[in-house]
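Asks: Okay, here's the prediction I keep looking at, along with the sequence it came from:
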Amino acid sequence: MTTDPHLAADIDAACRLTGQFTLRSGQVADTYFDKYLFEAQPDLLDRVAAQMVDLLPEDTELLGGLELGGIPIATMVSSRTRLPALFVRKKAKEYGTAKLAEGPDVAGRRITIIEDVITTGGAVRDATNALRELGAVVEVVVCAIDRSPADENPLADVGLEIRSVLTRAQLDAASST
């Protein structure tokens, strides 16, 4: 993989916030990576997507972008790889088609989850379980930022491998330089 040597510094500068933040998991953190601040910048979003391409398993059939932050990234990765994207809701809508995942049928397909930031993996865990109930094969999640503790896989309980473009340690190192 060709690593963008300045990506960590540029992402850190664009989206690191300090203060007191309650995460989806209920944890309180003094640092928050506001992924929308880099996802809204086409150049940064494209650079993240470019790094994700090399992290995808070769047998990926669909890219499952999680609502909301994973969707723009999955769209960019889809554009680069020509793999179809799937837009995965937090819960199935209650009207119209009542789908959990918008896009191609998932039954029997190998889906790589695309996510923005992972700390405890709650949203990824929920989506993985729901997609598997629909017959999908889900084994890998590729994320822009893995802020979980080093050498710890918060998604091991559901048998998911995490592949990340950047880790919290890389962002912290970029922040201190």
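Replies: Received the coordinates, thanks. Numbering: from 1, shown residues only.

Asks: alpha carbons only for contacts and neighbour counts from here, please
Replies: Noted.

Asks: ok, which stretches of the protein are helices?
Replies: 7-15, 35-39, 42-53, 70-81, 122-133, 168-175 (DSSP state H).

Asks: So which elements touch the third one?
Replies: In terms of contact count using 3 or more Cα pairs under 8 Å, 6 or more residues apart in numbering; DSSP states H and E, helix 42-53 is assigned the packing partners helix 7-15, helix 35-39, helix 70-81, strand 137-146, strand 161-167.

Asks: and what of the fifth one?
Replies: Other helices and strands packing on helix 122-133, by 3+ Cα pairs under 8 Å, 6+ apart, are strand 62-66, strand 110-118, strand 137-146.

Asks: The structure to be compared is supplied as follows:
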Amino acid sequence: MDSNSYLKPQNRVENGIPAFDVVFGPAYKGISLGALVCASLYSDFKVETSFAYNRKEAKDHGEGGILVGVSMVGKRVLIVDDVITAGTAIRESHGMLQKIDAKPVGVAIALDRAEKRSLEDPLSAVQAVARDLDIPVVSIVALPQLQEYLKQSPRYDDSVLKQVTEYRSQYGI
């Protein structure tokens, strides 16, 4: 199996995410997104992928603990979340996964806001996470794509595009 496949060789990943065994959704927004990714992989590609997520606080009754779902020990894990703001949640997830001997292989986010980490830093939070954790980070949509959509869409007036453009001019990379 090459490094650009999901679990089955005929289902290729064209975005640079290596093969993975488990989708991990960090609490809270990543939980529903991770479940949706697993459902979509099966529905669209007939790829069965395991799923897990974490709680913000450990549960001391029932099944207990911080982690819920399939065991990730020794497995290749794709982290799925909505956005990366500063990268804190992704870094915490990465560290948590490494502590249990899981192998984080990539991050998929819904939106790359293409923001600088600070006004003095030329890197975006997404670029910094990819560099610091040495894993690929891909997004479904990036802010420049959203701007292009707003330019062409009759559903939004020019004021929305103006706001997004001003935001990107001030905070974007």
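Replies: Yep, that arrived. Remember, predicted model here, so these are calculated numbers, not experimental data.

Asks: quick one on the thing from earlier: out of the helices of structure 1, which one sits most buried?
Replies: Stretch with highest mean neighbour count among the helices of structure 1: helix 70-81 (a mean of 21; mean count of other Cα atoms under 10 Å).

Asks: quick one, what contacts the residue nearest in space to the middle of structure 1?
Replies: Nearest to the geometric centre of structure 1 sits Glu115, at 1.2 Å (Cα atoms, centre = their mean). Applying Cα atoms under 8 Å, 6 or more residues apart in numbering, we find Glu115 of structure 1 in contact with 65-66, 69-71, 73, 124, 141-144.

Asks: Among those, list the two that are farthest apart in space.
Replies: The span of the contacts of Glu115 of structure 1, defined through Cα to Cα, is set by Ile73 and Val124 at 14.8 Å.

Asks: what's the nearest residue to Thr18 of structure 1 if we skip its chain neighbours?
Replies: Thr31 (4.6 Å; Cα to Cα, 6 or more residues apart in numbering).

Asks: if I look at that neighbour, how far off is Cys15 of structure 1?
Replies: As judged by Cα to Cα, to the nearest Å, Thr31 of structure 1 and Cys15 of structure 1 stand 10 Å apart.

Asks: now do Ile145 of structure 1
Replies: Ile145 of structure 1 sits 11 Å away from Cys15 of structure 1, going by Cα to Cα.

Asks: Equivalent analysis for Lys35 of structure 1, please.
Replies: Counting by Cα to Cα, the gap from Lys35 of structure 1 to Cys15 of structure 1 is 6 Å.

Asks: I'd like the helices of structure 1 written out as JSON lines, with distance to Arg89 of structure 1 added.
Replies: Formatted as JSON lines, those follow (distance: least, Cα to Cα, whole Å):
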{"stretch": "helix 7-15", "distance to Arg89 of structure 1": "24"}
{"stretch": "helix 35-39", "distance to Arg89 of structure 1": "17"}
{"stretch": "helix 42-53", "distance to Arg89 of structure 1": "21"}
{"stretch": "helix 70-81", "distance to Arg89 of structure 1": "10"}
{"stretch": "helix 122-133", "distance to Arg89 of structure 1": "8"}
{"stretch": "helix 168-175", "distance to Arg89 of structure 1": "26"}
